[in-house]
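Colleague: what would the 3D arrangement of this be:
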Amino acid sequence: MPEHPCRALPALLTLVGALLLARTGEPAALLAAIPPFLVGRGVADITGEPAEAGMMGYASPRQRTSGIHLRQRSRAFVVVDRDSGHRVALVTVDLAMVFTAVRQAVLRRLALSLGNHYGDANVLITATHTHAGPGGFAHDTLYNITTLGHLPRTFAAIVDGIAESVERAHRDLAPGTVSLARGELHDASVNRSRRAFERNPAEERAVFPSGVDPTTTLLRFDRDDGPIGVINWFATHNTSMTVDNTLISGDNKGYAAYHWEREVSGVDYRDGRPGFVAAFAQTNAGDASPNLNLRPGSGPTEDEVENTRIIGLRQYAAARRLWDGPCEPLTGGVATRRSNVDMSRLPVRAEFTGSGRAERTGDALLGASFAAGSTEDGGGGLPIFREGVDANPVVRAVSEVLYRLAPTLRRRHAPKDVLLPPGVLGWTPRVLPLHLVRVGSLHLVGVPHEVTAVAGLRLRRTVARELGVSPRDVLVAGYANAYAGYLTTPEEYDQQDYEGGHTMYGRWQLPAYQQEFARLAADLRAGRPSAPGPRLPERFRDPVRLRPGVVLDAPPPGRRFGDVVREPAARYAPGHRVLVVFVGAHPNNDLHRGGTYLEVQRREDGTWRTVADDGDWSTRFRWSRWGLAASRIEVSWDIPPGTRPGEYRVTYHGDARDLFGRITPFRGVSRTFTVS
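Modeller: Next up, the predicted model:
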């Protein structure tokens, strides 16, 4: 990493302290110059079932995992205020969303492994919102429908990996500094719901001339031995990969993190040593698409994989410019406030509603435009539904009857065309967590929703006003701690495009959040605890599981597990693709969390050294059925430019299940080939 004014700060403070001690003889002078924080970082694998698992995000029953392009990871930073001892864990996960059940299970594991250091108040878990990972890790029925129920092994992999990343960050704690930089990025997002955005007041629209929030924010962590990592926030949907993709991937934010860690910093995820950690997190991305041509998989090119790389690289490049420029060292400690609210029946005071009277949120209802999906991002919609208020006349007619029979329903949810009542059915959460985190001058508003740009602006301004700080010092941390759809402004809600139809608790949902976050901010400023609110569920009923597990693996007649049925060519050049096909077994038998299903190896001094695995961008691991009980495994490697000439081979690691449930590992090895 290049030398940077913030990087030298911990060592400079130590040197200044030593000089002060020599001059004054006062230990207090030395203590005053010690870095104000303890900081630690950790990264861990959270990849779930890579075969036949319904994928989370697009809600398409046909999108089921068939392998891995990039492994999903959890990235954690722990910051401790050395003066007060207060701490917070900031966790970014390559998931479509975080569910309450996941966070509660993580907290239970952390309590067992790390005692009372981490709990409900000081662990903020946010998702990048990739749509390229296995689902089935919710305990809320609505989000398990298209995955055919709960997937316990995926759930366990996610929980174990998140907890592991926090445990590693905790063990890594050492004196350090935290600094902040801000900039703008203008070619990695576009407003996908412009007509809803245009309903907002002109003053708010003027803040975002292009219709999206271009702010990119960097939080960097440094210690005496150098920089240890960053968190970057930027608002764009993590949907460069389309509904046609069935390989697990962290999408554009996952690639941005991978590029900085693996390709720039040389981190080896499997060597067990702390390395540079780069988390690319979400903020108010509810109406921001990476598909710059407003078509799935389109923009800046017509290749979804290349788009993923380009949009990821643009986020990295913007973050790196901040890294290389001026930064603001943070002081002032760490503080958090947490509270739960019952969003299905929350009174909202007139000072927040804008209607001139008190209002109330309602039970979660989904509008007909929700079923239309987000056409710009390929959101798995049904063609019989359309986005927009009054765009679905049959549902509108039924809704008008409901609204006449129940005026309070109209007051809370109109003009939504009511399609499905998941709240009444118990399919979605009623009680949701709110989280406010301060690290120095930066305040994070943890919201369990997909927040649009203007909704985020209103939240930030509300919190900033209550705290007496600038809105630039307040940042929305979306997809945080739980998930319950979108958060739009009342004006955007009235348009009833996809985002408004998925704003489940009604027209007054955003004012309700403004009210409650104003309460948390007032508590934080006054130094008093916040009312905890209703309890989140601690126990969950055993979720429905409709998909059978692996019964038996058996190779085709005349074959053995690990046999190579397509060998590589004898010679390749950089830029070419190597393809090897193996007789395999079902990959769900062992998820190889923290490991790999494949290795690309180079011969060095008579031994084989791994140069790529299934967590690398250059490789793809594909599974398909071969008859009834056999599996076909395709391993490909796109040879990167600059690859060293030499002798290479491809290795596959599989695990076969017999009729008695016993799992036996095996290995397949290709013939050698030359890269020249």
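Colleague: switch to C-alpha atoms for all contacts and neighbour counts from now on
Modeller: Will do.
Colleague: name the SS class of Arg109, please.
Modeller: Counting by DSSP: H, G, I helix; E, B strand; the rest coil, the backbone at Arg109 sits in helix.
Colleague: His449: what's it in contact with?
Modeller: Residues near His449 by C-alpha atoms under 8 Å, 6 or more residues apart in numbering: 478-480, 482-487.
Colleague: again, 10 Å this time
Modeller: 97-98, 284-286, 432, 477-488, 503 (C-alpha atoms under 10 Å, 6 or more residues apart in numbering).
Colleague: same deal with Phe37?
Modeller: Contact partners of Phe37, counting by C-alpha under 10 Å, 6+ apart, are 78-83, 85-87, 173-178, 221, 223, 330-334, 439-440.
Colleague: which of the contacts of His449 count as buried?
Modeller: Buried by 16 or more other C-alpha atoms under 10 Å: 97-98, 284-286, 432, 477-488, 503, out of those.
Colleague: restricted to strands, list these.
Modeller: Judged by DSSP state E, the buried ones among the contacts of His449 include 432, 477, 486-487 as members of strands.
Colleague: run this one through as well so I can compare:
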Amino acid sequence: MAPRLVVVAVLLLAAPLCSLAQAVKDDDNTLYAGVAHVNATLPLGVPLAGYNHGDRRVPYWPIPNNTAYTTFMTPSVGVMDDTNVRCLALRQGNTRAFIVTADAIGADGTLRKLAVVEAQRMGSNATLETVTLHASHSHSGPGAVSPSFLWAMAPATDLLVPELQFQLAVSIGQAIVMAEKAMVPASLGVDISLLPNVTVNRRAKISPYLQPDSIDPNLGVIRVDDLKGNPLATIWNFAIHGTCFGPDNMKVSSDIMGGVNNLLVKNGGVGVTMFINADAGDIDPAPQTCQGKPNYNGAPTIANAIIKTRKAIKPSANATFRIASEVVPFGPTNLNVTLQRFENCTSGGPLDICTLCEVIHCDLNLHLGSSWIENAPRFTAIRFDVDGSKTLMVTMPGEPLSELGTEVRIDGVGLGFDRVLLAGYSNNHMGYFATPDEYDIGGYESQLTFWGIDTSKKVRDACRNIGAKVIN
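Modeller: As a prediction, this is how the structure comes out:
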């Protein structure tokens, strides 16, 4: 969509919204929910984020390839399947929450802020404190939408193209507005089941602490219906990397997670489907899961598990929710770049950090500021109470390894919650969060743990603190 047409679309959406705050009395404790689905596929030629090697990189750098949207990366050549933005809007009295999912590599904080501004211009009541943005972590989704220079230069998202960032922000804003406008009295329920055998731990080959089946099997499902029992939304929360397609794929795709969503919609009875990734920092899809792509042999197994879990949930019109959100400054990075820590690195070309380190014999700590990478993430906790059961959903601003995910779940239960949903890749994207043992071992995830050996503690403490704000 051209920028001028985007502005027209914004104005048209804003006109009928009026004041949603007046539509429901502030003292009404009824749970209201609305859902929206927006095709957010960016123009042909957008770089595909997620890989820094293979067909994704231009072969002769620093000579630019003179394309409309790429600098260091090869332009995409087509669309295998659309990338989408979806939103679930919730309201109860004066309490609001907007849960937004996007088929993207990461949830950039700047994009999120711009999207909230656009939603507000269209008449929405959304705020930075009430909107959570969750990236699916597809490695074939759009790049060039984040200003973080480190991501542009290292793991390959390419330099920011403001036109693309604005177009995606408008799509997110539209989804927020449409979901808010569509709110009706609703019922809600939450449960967690176990889904083994579709993922593997990719660090098992280098870590003595892990086996291939050292995964997070928790499949969280949030069911939302209207009061007649018609499905509004199904949120599924699971730890899996979007890497069924490798760097040789040059077509836009939402990867395995999008394949599952498409299958769920085809089967029917689930409403709008929304995927929230979890502690997938070291969790890949199993080889058999990706076979048959783009149909994905593992997609029916995942979809059937989601449907089964959803059917077992008894949603309640008396469900309640609470939300808390705060910014936690991490400060400059403490990236320990040494040849010893990079011994498990696989070089991907002349631009990757492993090759550069070998050339200049690096042995230093890099203290990079916010112009390089986001360092003041927003943590958000949403509490759902259904028939006496308390569920915590807590955001994590990057890629937590499964060990950290286990620790955060234990902390949540210790606070008094009955179950915990981990929302990784949410609100910001600040790299990997390796636990101390895995950090010392090295490897890709360790190398991209930017705040040193204490990174996972920073994340864990922030999750526990924000969780505590909604338990009392």
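Colleague: what does Glu163 of the second structure align to in the first structure?
Modeller: Under the alignment (TM-score structural alignment), Glu163 of the second structure maps onto Arg153 of the first structure.
Colleague: secondary structure element for its match, which one?
Modeller: Here Arg153 of the first structure, judged by DSSP states H and E, is contained in helix 152-171.
Colleague: right, and the helix or strand after that helix?
Modeller: Where DSSP H and E defines the elements, the next helix or strand beyond helix 152-171 of the first structure is strand 174-184.
Colleague: and that next one, which residues are buried?
Modeller: Using 16+ other C-alpha under 10 Å as the test for burial, strand 174-184 of the first structure gives 174-182.
Colleague: save the residues you listed as CSV, and put in distance to Thr239 of the first structure too.
Modeller: Below are the buried residues of strand 174-184 of the first structure laid out as CSV (distance: C-alpha to C-alpha, whole Å):
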residue, distance to Thr239 of the first structure
Ala174, 36
Pro175, 37
Gly176, 35
Thr177, 34
Val178, 30
Ser179, 30
Leu180, 27
Ala181, 26
Arg182, 24
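Colleague: Leu467 of the first structure: which of the residues you listed is nearest?
Modeller: Of all those, Leu467 of the first structure sits closest to Leu180, with 18.9 Å by C-alpha to C-alpha.
Colleague: verify the contact between the closest one and Ala319 for me.
Modeller: No: in this structure, Leu180 of the first structure is not within contact of Ala319 by C-alpha atoms under 10 Å, at 11.2 Å.
Colleague: from the centroid of the second structure, which residue is nearest?
Modeller: In the second structure, the centroid-proximal residue (C-alpha atoms, centre = their mean) is Ala135; its distance is 2.2 Å.
Colleague: got the contact list for Ala278 of the second structure?
Modeller: Residues near Ala278 of the second structure by C-alpha under 10 Å, 6+ apart: 134, 136, 216, 218-220, 236-241, 394-396, 398-402, 405, 421-426.
Colleague: need the counterpart of it in the first structure.
Modeller: Per TM-score structural alignment, Ala278 of the second structure is aligned with Thr283.
Colleague: over to Arg310 of the second structure?
Modeller: Aligned partner of Arg310 of the second structure by TM-score structural alignment: Trp323.
Colleague: burial check on its match, number of neighbours?
Modeller: Using other C-alpha atoms under 10 Å, Trp323 of the first structure has 23 other residues around it.
Colleague: repeat for the one 5 residues further on
Modeller: By the other C-alpha under 10 Å criterion, the neighbourhood of Glu328 of the first structure contains 15 residues.
Colleague: how about Arg383 of the second structure?
Modeller: Per other C-alpha under 10 Å, the neighbour tally for Arg383 of the second structure reads 21.
Colleague: quick check, it in contact with Ile323.
Modeller: Yes: here Arg383 of the second structure reaches Ile323: they are 6.3 Å apart, a contact under C-alpha under 10 Å.
Colleague: need the overlap of contacts for those two.
Modeller: With C-alpha under 10 Å, 6+ apart, Arg383 of the second structure and Ile323 have common neighbours 392-394, 467, 469-470.
Colleague: just the buried residues of those residues.
Modeller: If you count burial by 16+ other C-alpha under 10 Å, the buried members of these come out as 392-394, 467, 469-470.
Colleague: which members of these define the maximum pairwise distance?
Modeller: Going by C-alpha to C-alpha, the pair spanning those furthest: Met393 and Lys469, at 12.5 Å.
Colleague: which residues do these two both contact?
Modeller: Residues touching both Met393 of the second structure and Lys469 (C-alpha under 10 Å, 6+ apart): 323, 380-383.
Colleague: the match of Arg310 of the second structure: which element?
Modeller: In the assignment (DSSP H and E), Trp323 of the first structure maps to helix 304-324.
Colleague: and that helix, how far from the chain's centre?
Modeller: Once both centres are worked out by C-alpha atoms, centre = their mean, to the nearest Å, helix 304-324 of the first structure turns out to sit 16 Å from its chain's centre.
Colleague: and the next helix or strand after it against the second structure, how far off on average?
Modeller: Under the assignment DSSP H and E, the closest C-terminal helix or strand after helix 304-324 of the first structure is strand 328-329. Compared with the second structure after the fit, strand 328-329 of the first structure shows a mean deviation of 5.0 Å (mean C-alpha distance after the TM-score superposition for the first structure).
Colleague: so which bit of the second structure is the helix or strand just after strand 328-329 of the first structure matched to?
Modeller: Next along the chain after strand 328-329 of the first structure, taking DSSP H and E as the criterion, comes strand 334-342. Mapped onto the second structure using TM-score structural alignment, strand 334-342 of the first structure spans residues 321-329.
Colleague: residues of the matching stretch that come out buried?
Modeller: Residues of stretch 321-329 of the second structure classed as buried by neighbour count (16+ other C-alpha under 10 Å): 321-326.
Colleague: what's the closest of these to Ser456 of the second structure?
Modeller: Using C-alpha to C-alpha, those come closest to Ser456 of the second structure at Glu326, 17.9 Å.
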